[in-house]
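K.L.:
Fold the following for me, if possible:
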Amino acid sequence: MTASTFAASSIDTPLVRRLIAAQFPEWSGLEVRPIEPGGWDNRTFRLGEEMTVRLPSAAHYVLQVEKEHLWLPRLAPHLPLPIPEPLAKGTPGEGFPWHWSVYRWQPGETLAVERVDDVRQVASDLTRFLRALMQADATGGPLPCDHNFHRGGPPAFYDEETRRALALLHGQLDTSAARDVWEAALAVPFEGPPVWFHGDIAWGNLLVENGRLSAVIDFGTSGIGDPACDLAIAWTFFSGEAREVFRNGMALDRGAWARGRGWALWKALIVVAGMTGAPVDEMTRQRRVVDAVLEDHRRFG
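P.N.:
So this is what the prediction gives:
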């Protein structure tokens, strides 16, 4: 089987067992079981009690493997929360065409309002993490490109896609207001030195334990550039006082927030417009994100 013909549906527990047995026989006696949900960019499996295995689900995610193995150990000492720790890098084999990873298991549950004691504290802890990430040495870091779908670059990369979504949604939401938000995001380009960003700060990549934020995972879209893409969680998860805690803690200028609204709006619009194949409940959730972004623009834009 070649990379061009490989199907993500072929990634299953028997494949992972074969890869481990062939390449890391010292772990071949450990139980392998899938983690649900297993992710979109990668499929994730538990390996014993202390490790996870992550396999890219398509060729365009493979660049993330080398990036994470190179940079995560360098970033970890500078961050106030745990991040993934690569333990081993697998090679193509057993019918799987790409490199893959073994990580140390990170305990915790994905972020949800009912799993935390105080959402405002989560917002504060997250800003502390993101500001530390932004202050890490960016020398030689990966610039926005195909490896992270141009996160950290200008939102204008998705201009055509956003305008297509607006056209599809005409008459279904306030596309005039949404267009104003998008134009505002394009009007204020990032002009500072590139800094580290995560690229996909979302509830599924934030872990909680004992009611507190405990770890940040999945750095596949990370890189150096404009950190505005990390602001989207202000509208996708936070609201009210927690959103204000996050806004104040990030201490970024109005231009960054305009671009951040643009990043959140782009993703929400393409989901609501049915361009991603997302289920109906996700389309409904992203419709609420659009509403939150438009209201935020009316207040602060």
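
K.L.:
Please make it C-alpha for all contacts and neighbour counts, starting now.
P.N.:
Noted.

K.L.:
Outside of the helix or strand that contains E282 itself, which residues are in contact with it?
P.N.:
E282 belongs to helix 280-300 when elements are defined using DSSP states H and E. Contact with helix 280-300 is made by 177-178, 181, 235-236, 258, 261, 264-265, 268-269, 271-272, 274, as judged by CA atoms under 8 Å, 6 or more residues apart in numbering.

K.L.:
which of the residues you listed count as buried?
P.N.:
Buried by 16 or more other CA atoms under 10 Å: A178, V181, W235, T236, A258, R261, A264, L265, A268, L269, V271, V272, out of the contacts of helix 280-300.

K.L.:
which element is the first one on?
P.N.:
Put plainly, it is A178. Going by DSSP H and E, A178 is in helix 175-187.

K.L.:
and the angle from that helix to helix 280-300?
P.N.:
In terms of direction (axes from the mean of the first three to the mean of the last three CA atoms, to 10 degrees), helix 175-187 departs from helix 280-300 by 70 degrees.

K.L.:
another one to check against the first:
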Amino acid sequence: MLREQFPQYRDEPVVPLAGTGTTNAIFRVGRHAAARFPLRAAEPNECKTTLRHEARAMAEFAGHSPVAAPAPLGIGAPGPHFPLPWSLQSWIEGSVATPDNLAASSAFANDIAGLIMRLRHVDTQGRGFAGQGRGGHLPDHDTWMAICFDKSEGLLDVPRLRDVWSRLSRLPAACPDCMTHGDLIPANLLVRDGRLAGVLDTGGFGPADPALDLVAAWHLFDADRRGIIRARLACGEIEWKRGAAWAFQQAMGLVWYYRISNPAMAALGRSTLTRLLDDASL
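P.N.:
You can find the predicted model right below:
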């Protein structure tokens, strides 16, 4: 498909990448490109519309990011070997972050705070939250959370976790929407020599609750480093706790859902929930 649709890459080696991604199968193409093939069934025209939207968001993100980020290179057509449109983007070098490898790094915490700050200052151009997924009204996720609590019986301390959500989910909105990455989990962050080197999966860049990108604080850092992020961003109590609520909502869906199919994602959920339950500021 690459040879036929992107002949400039006809002689490049194609290598499948093992990883924790749940929405795309990713292949490295030579030294400078990556192909992403959607893993979830979809109507082809809707898939193409989504890929075009993601490409615009990726280009916008790359134009503002303080570190390297992928640039869109093209959208591939379905064919006899794959039934959906797919995408090609530039390759970014770096090692994927983990929940623990830089948890005590003040330098990395400052890098993440700097990234979030830069994104917050991007003009929304009058856009607001699109109304889907995380980043809007916290109680909209009550039904999903009830499913997660039921599915997590026997895996987690569900009564305690229900109590946490009952408090966090009722927090009022703190600030107007601003531009956010929307999914700052370790798998979407690249590091080099202990510093932030790149940001992946930027196709969701858009306006949302400013607290949404604060999920990185609990996904990646210990209490002291979370304090650095909070101070750098001058987060008030409500904004900070809303960040915890979004991290909690995301983590609750990881442990049970990916327990068999993606143990690394399930482990991230457990790690984040542990940090949230141990956080005295909440």
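
K.L.:
that older thread, I'd like the buried ones among the contacts of helix 280-300 of the first structure laid out as JSON lines, including secondary structure and distance to R243 of the first structure.
P.N.:
JSON lines is the format used below for these (DSSP: H, G, I helix; E, B strand; the rest coil; distance: CA to CA, whole Å):
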{"residue": "A178", "secondary structure": "helix", "distance to R243 of the first structure": "20"}
{"residue": "V181", "secondary structure": "helix", "distance to R243 of the first structure": "18"}
{"residue": "W235", "secondary structure": "helix", "distance to R243 of the first structure": "8"}
{"residue": "T236", "secondary structure": "helix", "distance to R243 of the first structure": "10"}
{"residue": "A258", "secondary structure": "helix", "distance to R243 of the first structure": "15"}
{"residue": "R261", "secondary structure": "helix", "distance to R243 of the first structure": "13"}
{"residue": "A264", "secondary structure": "helix", "distance to R243 of the first structure": "14"}
{"residue": "L265", "secondary structure": "helix", "distance to R243 of the first structure": "16"}
{"residue": "A268", "secondary structure": "helix", "distance to R243 of the first structure": "18"}
{"residue": "L269", "secondary structure": "helix", "distance to R243 of the first structure": "21"}
{"residue": "V271", "secondary structure": "helix", "distance to R243 of the first structure": "23"}
{"residue": "V272", "secondary structure": "helix", "distance to R243 of the first structure": "23"}
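
K.L.:
Closest to P82 of the first structure out of those residues?
P.N.:
Using CA to CA, T236 comes nearest to P82 of the first structure of these, at 22.6 Å.

K.L.:
Can you find the partner of the closest one in the second structure?
P.N.:
For T236 of the first structure, the aligned position in the second structure is H219, judged by TM-score structural alignment.

K.L.:
same question, M250 of the first structure
P.N.:
In the second structure, M250 of the first structure lines up with L233, judged by TM-score structural alignment.

K.L.:
shouldn't that match be in contact with L119?
P.N.:
No - with contacts counted by CA atoms under 8 Å, L233 of the second structure stays clear of L119, the gap being 11.8 Å.

K.L.:
Give me the more crowded residue out of those two.
P.N.:
L119 (22 against 17; other CA atoms under 10 Å).

K.L.:
Give me the distance between R31 of the second structure and E12 of the second structure.
P.N.:
Distance of R31 of the second structure to E12 of the second structure, computed by CA to CA, to the nearest Å: 8 Å.

K.L.:
out of those two, which sits in the more crowded spot?
P.N.:
More crowded of R31 of the second structure and E12, by other CA under 10 Å: E12, with 16 against 13.

K.L.:
Mind telling me what the more buried one corresponds to in the first structure?
P.N.:
Match for E12 of the second structure (TM-score structural alignment): L30.

K.L.:
Could you pull out the strands in the stretch 51-200 of the first structure for me?
P.N.:
Along the stretch 51-200 of the first structure, counting by DSSP state E, counting those that start in this stretch, strands occupy 51-56, 86-90, 100-104, 109-110, 195-197.

K.L.:
Residues contacting the first one, please?
P.N.:
What it means is strand 51-56 of the first structure. Defining contact as CA under 8 Å, 6+ apart, one finds that strand 51-56 of the first structure is touched by 11, 16, 41-47, 62, 98-105.

K.L.:
at 7 Å instead, please
P.N.:
Contacts to strand 51-56 of the first structure, defined as CA atoms under 7 Å, 6 or more residues apart in numbering, come from residues 41-47, 62, 100-105.

K.L.:
which residues of the stretch 1-150 of the second structure fall in helices?
P.N.:
Secondary structure of the stretch 1-150 of the second structure (DSSP state H, counting those that start in this stretch): helices located at 2-5, 44-64, 106-120, 142-151.

K.L.:
How about the match of E12 of the second structure: what's its closest non-neighbour residue?
P.N.:
G48 (4.8 Å; CA to CA, 6 or more residues apart in numbering).

K.L.:
Could you do E4 of the second structure as well?
P.N.:
Spatial nearest neighbour of E4 of the second structure, chain neighbours left out: R10 (7.9 Å); criterion: CA to CA, 6+ apart.

K.L.:
Would you check that the one you found makes contact with V29?
P.N.:
No - under the criterion of CA atoms under 7 Å, R10 of the second structure is not in contact with V29, lying 9.6 Å apart.

K.L.:
Those two: which has the busier surroundings?
P.N.:
V29 (22 against 15).

K.L.:
still on that earlier bit, can you tell me which of the helices of the stretch 1-150 of the second structure is most buried?
P.N.:
Comparing the helices of the stretch 1-150 of the second structure by mean neighbour count (mean count of other CA atoms under 10 Å), helix 106-120 ranks first with a mean of 20.

K.L.:
That one aligns to what range in the first structure?
P.N.:
Using TM-score structural alignment, helix 106-120 of the second structure lines up with residues 120-134 of the first structure.

K.L.:
likewise stretch 184-200 of the second structure?
P.N.:
Counting by TM-score structural alignment, stretch 184-200 of the second structure pairs with residues 201-217 of the first structure.

K.L.:
Give me the distance between the two termini of that stretch.
P.N.:
9 Å.

K.L.:
returning to that earlier point: against the second structure, what's the mean shift for the match of helix 106-120 of the second structure, could you check?
P.N.:
Per the superposition on the second structure, stretch 120-134 of the first structure and its aligned residues are separated by 0.8 Å on average (mean CA distance after the TM-score superposition for the first structure).

K.L.:
which residues touch that stretch?
P.N.:
Residues from elsewhere that reach stretch 120-134 of the first structure, judged by CA under 7 Å, 6+ apart: 78-81, 195-197, 212-213, 241-242, 245-246, 249-250.
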